[in-house]
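**Q** Can you look at this prediction? I've put the sequence above it.
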Amino acid sequence: MRRKGKPFALLAVTMILTTILYGCSGSGAKPAASGADTAAKGNDTAAAAPSKDKVEITWLVRTDPNMIDWEKEMIDGFQKEHPNITVKLEQIPQAEIDQRLTTMIASGKVPDVWSSNWANSGFATYKKMGALLDLTPYVKKDQAALSTINQNIMNIYQIDGKIYGIPMLSIGSFLFYNKELFDKAGVPYPTVNWDDTSWNFQKMLENAKKLSSDIGNADKQVFGVFNSMSANLQSWMFGGDFFKPEAYTSAVMGEPAVLTNKANKEAIQFNVDLIQKEKVAPNQTTIDAVSAIGDPFLTGRVAMVINGGWGFWAYQPAKFKWGVAPIPYHDGRKIALFVDPWNISAKSKHPAESWELIKYLVDPKNGGKKFMEKTSATPADTSLAEQWYKQIADKTGMKIEDIKTLNEGAIKNGREADNHLIDKFSVISNTINQTIAGVWNGQKSVDDGLAEIDKNLRSLNLK
């Protein structure tokens, strides 16, 4: 699956350009309508009109208590506006989405509306399976409804002149920290400036040492830091990558770069040292045990956590004040961006009605706005940017301009997540994870672990 004219390799450039999304939404950036119109040229298939008969469509979502209220509100509101369309909500735990979706697609009993990036496998995998409907005719018909979604973000899901997804959110990766633990230890809060080279991994380690306490006492221990990102995304932070650039342009993993990119070893060794040498980070066994009680950060067992921007809503229930900082600086640092779309199944029996639901979900005066308000997820819609800055500032006690700086920096230093771009990434991820847990727990050396990962990835022979 290769993008003609806009290959996956350009996603990093594309996402850098999206600084206009939040940084200067009034800068005259072209809205999605013009890009959608260009994409629609040459595709004269007319969008079907919604039926006047009573129909039922299925909306597949992840099981998430933070989002259920919004989902129910959307269904109620949508059905009032479209009394002939019944929306059936189907919830699946994230860990089960890949397996169950694959079964659904194979059997033809597919959900009508869902997000291809809400699983370990992502957009590339489901596009290559032929599971996604070409939305170009609908986008062409309803350009005005999508006019405030930035064109650059819309282009992420445009392949060979056809559009396969409508972005609903665009989030980066950050370091979240417990302000109360920082205050107790007398540690200053980290910067919000991504270009501040003094906020590097060595400085993070120094802070983690001061913030760690009672290590070894399972009932009291507090770890200074936990990097929750995958091994490959940790390598990105050090300028490394388990895969070659062409893997992201072709959506085919190809020959891995696990052993040829020297930054990979530096990144993995650093995290191992946090766990095994410095004792300021939990190993996988400890994380599993703590997670049985609750989220390690929310329970106060971790002072700093590196995580995706979903932390903005996942950490709202915290009983303590928390803040947000950049991923520490390192030469060549890149961080993961997660731009999630709404999609319609290629085999949907009711595509026109499903399209009406998607329009309702992304409407910046309705679904899109309420999604942001209820979840604090970073919106993909330019018209909601300033409101999001204020909302996050109010929840964190941080300044509006600081939130803006953090988000713009994440976009500038980011690239679209690996699982969104490489086909069969669920298999790839499982292969890596089978080995990396032993590395984190000290059962395998970094060299042996990386060699094993390289060997196992090559044995997949993915094409």
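**A** Good, I have the coordinates. Numbers count the residues shown, from 1 in each chain.
**Q** switch to C-alpha atoms for all contacts and neighbour counts from now on
**A** Fine.
**Q** Tell me how far Lys88 lies from Asn419.
**A** Distance, Lys88 to Asn419, using CA to CA, to the nearest Å: 28 Å.
**Q** One more: Met398?
**A** With CA to CA as the criterion, Met398 and Asn419 are 32 Å apart.
**Q** Just want to know which of those two has more residues nearby.
**A** The neighbour count for Met398 versus Asn419, taken as other CA atoms under 10 Å, is higher for Asn419 (23 against 16).
**Q** what residues are up against Asn152?
**A** With contact set as CA atoms under 8 Å, 6 or more residues apart in numbering, Asn152 has these partners: 14-15, 17-18, 32.
**Q** just Gln276 next, same as before
**A** By CA under 8 Å, 6+ apart, the neighbours of Gln276 are 440-442.
**Q** Same check on Asp76?
**A** By CA under 8 Å, 6+ apart, Asp76 has no neighbours at all.
**Q** Okay, one more to line up with it:
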Amino acid sequence: MHNYSLTRRTFLRGAASVAGLAALAACAPAAPGAQPAGEDAAPAAEQVTLTFIVDTINEGHIQMRDKWAQEFMDANPEVRIDHQTVPQEYVTKIQTLYAAGTPADIYRYLQEVTPIITVAEKNMHLQLDDFVAADSYDIDDFRPDAITLYTWEDKLYALPRDYGNQNIYYNIDLFEEAGVPVPTANWEDRDWNFETFLDAAMKLTKREGDRTTQWGFLVNRAQRPWASWLYSNGGGLVHKDDRGVATESAMTDEASVEALQFVQDLMHVHKVAPTPDLESEMGGFELFASGRVAMMVNNPSAVNRYRTIEAFRWDVATLPIGKAERRGTGGGGTGWAAAAATSAPEWAWKFIAHISSAQAELDEVSVGATTPSRVSVVLSDAFLSPDLPPANSRGFADAQEYVVRDPVHVLWPEITQRIYNPKMDQLWSGTLDAAAVAQEIADEANPLFARTE
């Protein structure tokens, strides 16, 4: 139940070596001193080859990227796009190329794996600001917060590909059968809160003796989904300084602990959600698709998988709100970036501009597994698909207003892998309560947050 195409194992393996990647990237050859593309600085006529390296995402995406490459080459015969798909170990591949001093000219950048502050400090990516200005490239259609993900100290290091968030997917038929009002799709509604959510989950849970035959909810244990409960209760993963850099863990804040305990209790006290061992045995999506779970949290990019369900009606709703002034949803996205060491910065920029266009985002919508970062696309019928479920698909776009980005710190991937994730496993298993888990995280993470490199 992850929110992007990388497996958790791949993410952790990649995150473990981010620091080494960044250090080696700092030693990579500097980009040539070329001027941005424009009337007075046209790219050279001789043919150049640009490597375009991306993970699979899905088979439709491979064909679509081939199309992008061919379109670009047809329009620019002096350029060859070498599109390479990496079906497994994508993060490792990107890191290995950086370490060798031969990074991909263009690649799908994962800011949760290599923090934007690391990209900036180690000169890993081509800065795009001058190219944007020289070509009068309109970035206003992108959500401002999506652009912010790839900006550090007023320099832009990538263009957004998508901008995801979290929503509740729910089984309409089970709600009606239990006589429970369906949850709201209005992100400002405060009646759908922790208390009314728990009441619904309890009414939607069925038992035969000691055996649970239907659960009201399924806990998504990926970080962005579970962090959403903290944000919606006024808590968070970290505290940060004026620059937005994480300074210490916020897991021991009262609001954070309260939200964590609420989620743990769904499994181990109220027993309205399957425990991790049961989920692993039966499969998270499969439990929902088979009608054995009434609600679950997932990303809009997963919607096409839900559209394969024919046995019942389903829709999407907002996350419940706790004590926070407004909801918060874990999210963010991935971007298109060029290596600072590319030998053809003008052409690299032009290709990024091509694959970040509104038409390119519409192409991605057509093959699924994306939540568009352009306002015009995320609000389009092509994405919202009014003739298909969910009826409340506009909620996918509305949720983007409530996204809380991943923490920014040069060591965040390491802190996540070494501390947050394994400690949270103790919460999910019921080994420790929320206060104890939060304290262990803070005790081990805070010394790392104090480091700046």
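**A** Perfect, thanks for sending it. Because the structure is a prediction, the values reported are computed rather than measured.
**Q** Any idea what the TM-score is?
**A** Remark: TM-score between the superposed chains equals 0.79 [TM-score structural alignment, normalised by the length of the second structure]; 407 aligned residues with a CA RMSD of 3.1 Å.
**Q** quick one, helices of the stretch 1-150 of the first structure?
**A** Using DSSP state H, counting those that start in this stretch, the helices of the stretch 1-150 of the first structure run over 11-17, 19-22, 32-40, 68-81, 97-107, 123-128, 136-141.
**Q** Can you lay out those as JSON lines showing distance to Leu460 of the first structure?
**A** Converted to JSON lines, the helices of the stretch 1-150 of the first structure look like this (distance: least, CA to CA, whole Å):
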{"stretch": "helix 11-17", "distance to Leu460 of the first structure": "26"}
{"stretch": "helix 19-22", "distance to Leu460 of the first structure": "37"}
{"stretch": "helix 32-40", "distance to Leu460 of the first structure": "35"}
{"stretch": "helix 68-81", "distance to Leu460 of the first structure": "38"}
{"stretch": "helix 97-107", "distance to Leu460 of the first structure": "18"}
{"stretch": "helix 123-128", "distance to Leu460 of the first structure": "15"}
{"stretch": "helix 136-141", "distance to Leu460 of the first structure": "35"}
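**Q** Of those, which is nearest Lys203 of the first structure?
**A** Lys203 of the first structure lies closest to helix 11-17 among the helices of the stretch 1-150 of the first structure, at 26.4 Å (CA to CA).
**Q** Run through who's touching that closest one.
**A** 152-153, 156, 411-416.
**Q** quick one: it aligns where in the second structure?
**A** Matched against the second structure by TM-score structural alignment, helix 11-17 of the first structure finds no partner residues.
**Q** In three-state terms, label Ala303 of the first structure for me.
**A** Classification of Ala303 of the first structure using DSSP: H, G, I helix; E, B strand; the rest coil returns strand.
**Q** do you know which of the helices of the stretch 1-150 of the first structure lies nearest Thr249 of the first structure?
**A** helix 11-17 (9.2 Å).
**Q** returning to what we had before: from the contacts of Asn152 of the first structure, keep the buried residues only.
**A** Buried by 16 or more other CA atoms under 10 Å: 14-15, 17-18, 32, out of the contacts of Asn152 of the first structure.
**Q** re the thing from before, and the contacts of helix 11-17 of the first structure, which two are furthest apart?
**A** Pairwise distances across those peak at 17.1 Å for Ile156 and Asn413 (criterion: CA to CA).
**Q** Just say helix, strand or coil for the aligned partner of Leu175 of the first structure in the second structure.
**A** Under the alignment defined by TM-score structural alignment, Leu175 of the first structure is paired with Ile168 of the second structure. Here Ile168 of the second structure is strand, with the state taken from three-state DSSP.
**Q** any idea how far Gly330 of the second structure is from the closest residue to Ile168 of the second structure other than its chain neighbours?
**A** Nearest residue to Ile168 of the second structure in three dimensions, chain neighbours excluded: Val297, at 4.5 Å (CA to CA, 6 or more residues apart in numbering). Counting by CA to CA, the gap from Val297 of the second structure to Gly330 of the second structure is 11 Å.
**Q** With Glu279 of the second structure instead?
**A** Counting by CA to CA - Glu279 of the second structure and Gly330 of the second structure are separated by 22 Å.
**Q** ok, the two, which is more surrounded?
**A** Neighbours were counted for Glu279 of the second structure and for Gly330 using other CA under 10 Å; Gly330 has more, 25 against 17.
**Q** re earlier: between the buried ones among the contacts of Asn152 of the first structure, which is nearest Gly239 of the first structure?
**A** Met15 (17.5 Å).
**Q** Make a ChimeraX selection of the buried ones in the contacts of Gln276 of the first structure.
**A** Buried members of these, defined by 16+ other CA under 10 Å, are picked up in ChimeraX with:
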select :440,441
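**Q** Go through the contacts of Gln276 of the first structure and flag which are in helices.
**A** With DSSP state H as the criterion, helices contain Trp440 from among those.
**Q** Just give me which of the contacts of Gln276 of the first structure are shared by the second structure.
**A** Mapped onto the second structure and checked by both residues aligned by TM-score structural alignment, their matches' CA atoms under 8 Å, the contacts of Gln276 of the first structure keep the contacts Gly442.
**Q** can you put the contacts of Gln276 of the first structure in JSON lines and add distance to Thr299 of the first structure?
**A** Shown next, in JSON lines, are these (distance: CA to CA, whole Å):
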{"residue": "Trp440", "distance to Thr299 of the first structure": "22"}
{"residue": "Asn441", "distance to Thr299 of the first structure": "22"}
{"residue": "Gly442", "distance to Thr299 of the first structure": "25"}
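**Q** Distance of Ala49 of the first structure relative to Thr58 of the first structure?
**A** 18 Å.
**Q** Comparing these two, which shows the higher neighbour count?
**A** Higher neighbour count among Ala49 of the first structure and Thr58: Thr58, with 18 against 12, using other CA under 10 Å.
**Q** Pull the contacting residues for the aligned residue in the second structure for the more buried one.
**A** The equivalent of Thr58 of the first structure in the second structure is Thr51 (alignment by TM-score structural alignment). Neighbouring residues of Thr51 of the second structure by CA under 8 Å, 6+ apart: 81-84, 104-106.
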